[in-house]
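Undergrad: Structure for this input, please:
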Amino acid sequence: MVLGDNGVTRQVAADSRVQVRRAALASAVGTTIEWYDFFLYNTAAALVFPHLFFPASSAYAGAMQSFATYAVGFAARPVGAAIFGHWGDRIGRKATLIVTLLLMGISSGIVGMLPGTSAIGIAAPLLLVLLRLVQGIAIGGEWSGSVLLAMEWGDQRKRGLLGSFAQIGVPVGLVLGTGGMTLLSATLSPAAFDSWGWRIPFLLSLVLVAVGLVIRLKILETPMFAKLVENRQTARTPVLDAIRHHWREILLSAGVRFSEQMPFYLFTSYVLIYVVSRHEFSKTFVLNAVLVGAACELALIPLFSAMSDTFGRKRVYLCGAVLTGLIAFPYFTILAHGSHALVFVAVVVSFVPHALQYGPQAALIGESFPTHLRYGGAGLGYQLASVFAGGPAPLLATWLLHTTGTPYAISGYIVLAAVVTVLCVIFLKDRSKADIDDVTVYQRT
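TA: Here you go, the predicted model:
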């Protein structure tokens, strides 16, 4: 049977819708797996690694050393963004994302099998740092590819919503990773959890990677990049070109992340140490609060992302940045002096301003770069913030509290981050309504 023109058109539209759904699913599942692995490390860095890999240190020194290895992963992210940004803009989004998924999953599985310092000495923390570097490189290359996979396939009027599928991976990964740690912490004895229980979620990441690979292998390259290849408009040195011609957008993209990323890692990682050490609250209690907050954010991210398609990215984003600054002092007041119920509510509510920013963020950054430089440019801007905002956050918070004796020094740190973000959002161009399918506009460099 031969289809008429209308039949062909309907078939093409149906095939396109299937690919959009697959791209969105691949985007969400891939980032979920990668962030599951990343957050497992964050939680373990707060609860297990200080005494497992730095047993000779004091509680303060152990926490500092553990969070230093945590920060290494963030420092490696821009390196990953540069490496995979080059190949993502040269050979395509799909192939590059398969490599990042394998890197993250395998390195996390090895962390789950790594002996402690008591067994292999100094080699243990050194191997831990090396594996954290690999994780950081993988995450650095993952984000922009996952975002573009959904953004470049779907309806351009819904870029905010489509880009949020990659962002959803953060709360889902946090729920799975933290949920696994919470379950094991609640059901095992402290000795069993510290000895072998914490390893189970890391080993399960190998199973999740296999699932993610099956899904990612079924998707096609995005139409925008396919057209770029067809027209022979791919850049020879896309990352260098992005830095040369779009350095302003890269720096502003990094700046808009300060009030989103830095407080988030305080609210999800540092809070585990602070609340448990300041109160007679159990690890499980704090993990449960983080888990509920992440579950709430899972619903809020697509909501705020869809709002950004209607009202503009910058308006929604600025609301989140301002709210982050406003809750900084009340948040630590409650953590320092509040009851169980108030602390629980404060931890959960801290996820709301993050969702206001993190939801629209993918589209806000991604649409700031032309197609032939988008993987590398967006990745560099996004991951550069990790070096100055997310990575040092728990380390600086630990130092600030130890040096000043007051948690309000950390509150001031959060307010400063909010001010940086507000200024950068103001100067970053809002392209919410612009057409980013620009392959015929930009010439090969």
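
Undergrad: Please make it C-alpha for all contacts and neighbour counts, starting now.
TA: OK.

Undergrad: wait, doesn't residue 387 sit right on residue 73?
TA: No: using CA atoms under 8 Å, residue 387 is not in contact with residue 73, being 9.2 Å away.

Undergrad: neighbour-wise, which of the two wins?
TA: residue 73 (27 against 19; other CA atoms under 10 Å).

Undergrad: isn't that one right up against residue 137?
TA: Yes: using CA under 8 Å, residue 73 is in contact with residue 137, at 7.5 Å.

Undergrad: need the longest helix for this protein.
TA: Criterion DSSP state H: the longest helix present in the chain is helix 5-47.

Undergrad: Next up, the contacts around the residue sitting nearest the centre point of the chain.
TA: Nearest to the mean C-alpha position of the chain, counting by CA atoms, centre = their mean, stands residue 170 at 5.6 Å. Neighbour list for residue 170: 31, 32, 35, 36 [criterion: CA atoms under 8 Å, 6 or more residues apart in numbering].

Undergrad: which stretch of helix or strand covers it?
TA: helix 159-187 (DSSP states H and E).

Undergrad: what's the angle between that helix and helix 5-47?
TA: 40 degrees (axes from the mean of the first three to the mean of the last three CA atoms, to 10 degrees).

Undergrad: Outside of the next helix or strand after helix 159-187 itself, list whatever touches it.
TA: Note on helix 159-187: by DSSP H and E, the next helix or strand toward the C-terminus is helix 190-192. Contacts to helix 190-192, defined as CA under 8 Å, 6+ apart, come from no residue at all.

Undergrad: Which positions within helix 190-192 qualify as buried?
TA: Residues of helix 190-192 classed as buried by neighbour count (16 or more other CA atoms under 10 Å): none.

Undergrad: Give me the next element, helix or strand, following it.
TA: Proceeding C-terminally, helix 190-192 gives way to helix 199-217 as the next helix or strand, assigned by DSSP H and E.

Undergrad: To compare with the earlier structure, here is another sequence to fold:
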Amino acid sequence: MARLSVRFDSASTSAVSLGRVVLASLAGSVVEWYDYFLYGTAAGLVFGELFFPSKDELTSLMASFATFAVAFFFRPFGAAFFGSLGDRIGRKAALMATLTLMGLATGLIGILPGAAAIGVFAPALLVFLRVLQGFALGGEWSGAILLALEHAPGERRAFYGSLPQIGPHLGFLLGLFAFEAVTAAFGETAFRQWAWRIPFLLGILGVPIGLWLRRGVGETPDFLAAQSEGRTQGSPLRKIASRDLGKLLAAVGIKLIETAPYFLYTTFLIGYGTKVLGIPRSDLFGALALGTVAAILVTPVYGKIADRPKRAVALFAVGAVIAVLYTPVFFTLVGKGSLGLYGATLFGLVVPSAMMSAVIGTLYARAFPPEYRYTGAAFGYHIGSALAGGTMPYVAAYLLSVSGGSFWTVSLYLAVLGSLSLVSLLVLRGGVSESAA
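TA: Modelled structure (predicted):
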């Protein structure tokens, strides 16, 4: 079926306004991912003992990681709701709503009593607030990517589409620093008792800043053109189901290998490294901080390389293969002491993870037309995340538990995900063209 698309000259968007667009996209994304990743870090450090107390550390950790995974399964519902809002009403309206909801949920986690105070209501409420976080994030990612990408000149859309991908890295980095600063200021005991709440409460402060930035940004030219031509009427989900269901499934498939290794290198490592391997938290945080900073620096470079579709596909494929082959090396290096830990996280976050994350938004945008691009990108991203990202810490802990600590089980699991993703990439590749984005 022929695609309608909008091509416009770079002069149509001034450098000043495009800078504001990128800042609004990135700032809001940082706030949302900071809030979201706080939970993952706290799940690995304190939530197990506070909300899911058990005599066995690994059992408590697995219960905590299970709640971490819960939000991923509600992200597709957020994708459906906010995707429809973004495709029918506008990208801006959806992004304002996601940021507000995320801030509310995160702030409430910061004041939630533990199991010792209110019993089973504590984990129940924690799960509910985590669900709200997942629902909000279901509409954030694709909206932030499209806000930058659809405002950018056609020949530079991959580069600008990669910039919001710095947001998750910055959010994760800020979360790490927040926990470290609180621990340094109040001590380990206070951190585990009450001070862990401070980073969650601080997260609320970024919400009005993000809202202010996004309020000053106009709608994207792609959406306005689709709206003026009457293409934004009707359900985006029905359009996808009737026109591009195969591409949607392929979009889900490529996300599997993009997301699983990242959560292995970050969320799983924090919990498993401190609780099971006995690695000092300062070493873990230092290694993750270094890897994250490096990933921030290389992400725009990968985006620049991907300004042509064939390069985007090639970058993703190379990143997927490296991620699969690197898994046993990662586990081996982590067990080699501080130097190995730093090398393991640095390479993992900079090469396979950043390589794939920098271009996945561009691949999605080029596969779907503007009238259901928000929904298609959101569904592909978040269903894939639910299947392989949120479950990765739990699956890795389970596989290591039943195999007596053999990391080859985790390696085999990632190999299966990688194979599915590469097949999906071949399918999605047929929908990638210069004119689609």
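
Undergrad: Could you tell me the TM-score of the two chains?
TA: Scored by TM-score structural alignment, normalised by the length of the second structure, the superposition of the two chains gives a TM-score of 0.94; 426 aligned residues with a CA RMSD of 1.7 Å.

Undergrad: Residue 53 of the second structure matches what in the first structure?
TA: Applying TM-score structural alignment, one finds that residue 53 of the second structure aligns to residue 55 in the first structure.

Undergrad: show me what contacts its match?
TA: With contact taken as CA under 8 Å, 6+ apart, residue 55 of the first structure is in contact with 62, 117.

Undergrad: Go again with 10 Å.
TA: By CA atoms under 10 Å, 6 or more residues apart in numbering, the contact set of residue 55 of the first structure is 49, 61, 62, 116, 117, 118.

Undergrad: which of those count as buried?
TA: For the contacts of residue 55 of the first structure, buried by 16+ other CA under 10 Å: 49, 62, 116, 117.

Undergrad: Now distance to residue 96 of the first structure and secondary structure too, for those residues, in CSV please.
TA: Formatted as CSV, those follow (distance: CA to CA, whole Å; DSSP: H, G, I helix; E, B strand; the rest coil):
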residue, distance to residue 96 of the first structure, secondary structure
49, 31, helix
62, 37, helix
116, 33, coil
117, 35, helix
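
Undergrad: now, among these, which is nearest to residue 95 of the first structure?
TA: Residue 95 of the first structure lies nearest to residue 49 out of these, by CA to CA, at 34.0 Å.

Undergrad: how about the nearest residue to that closest one, chain neighbours excluded?
TA: residue 66 (6.1 Å; CA to CA, 6 or more residues apart in numbering).

Undergrad: Counterpart of the one you found over in the second structure?
TA: Aligned by TM-score structural alignment, residue 66 of the first structure pairs with residue 64 of the second structure.

Undergrad: Can you report how many residues lie near that match?
TA: Residues near residue 64 of the second structure, counting by other CA under 10 Å: 30.

Undergrad: you'd agree it is up against residue 52?
TA: Yes: contact criterion CA atoms under 10 Å: residue 64 of the second structure and residue 52 qualify, at 6.8 Å.

Undergrad: residues shared between the contacts of those two?
TA: Joint contacts of residue 64 of the second structure and residue 52 (CA under 10 Å, 6+ apart) are 46, 123.

Undergrad: how about the strands in the stretch 201-350 of the second structure?
TA: Taking DSSP state E, counting those that start in this stretch, the stretch 201-350 of the second structure contains no strands at all.

Undergrad: can you give me the helices in it?
TA: For the stretch 201-350 of the second structure, the helices defined by DSSP state H, counting those that start in this stretch occupy 206-215, 221-228, 236-243, 245-263, 269-275, 281-305, 309-334, 338-348.

Undergrad: Which part of the first structure matches the shortest one?
TA: Meaning helix 269-275 of the second structure. Under TM-score structural alignment, the match for helix 269-275 of the second structure is residues 271-277.

Undergrad: Can you provide the mean distance from the matching stretch to its aligned counterpart in the second structure?
TA: On superposition with the second structure, the mean distance recorded for stretch 271-277 of the first structure (mean CA distance after the TM-score superposition for the first structure) is 1.9 Å.

Undergrad: Distance-wise, check the aligned residue in the second structure for residue 224 of the first structure relative to residue 215 of the second structure.
TA: If you follow residue 224 of the first structure across to the second structure using TM-score structural alignment, you land on residue 222. Distance, residue 222 of the second structure to residue 215 of the second structure, using CA to CA, to the nearest Å: 18 Å.

Undergrad: who's more crowded, these two?
TA: For residue 222 of the second structure and residue 215, the more surrounded residue by other CA under 10 Å is residue 222, and the numbers stand at 21 against 14.

Undergrad: ok, the more buried one to residue 335 of the second structure distance?
TA: In terms of CA to CA, residue 222 of the second structure sits 49 Å off from residue 335 of the second structure.

Undergrad: now do residue 255 of the second structure
TA: If you go by CA to CA, the gap between residue 255 of the second structure and residue 335 of the second structure works out to 28 Å.
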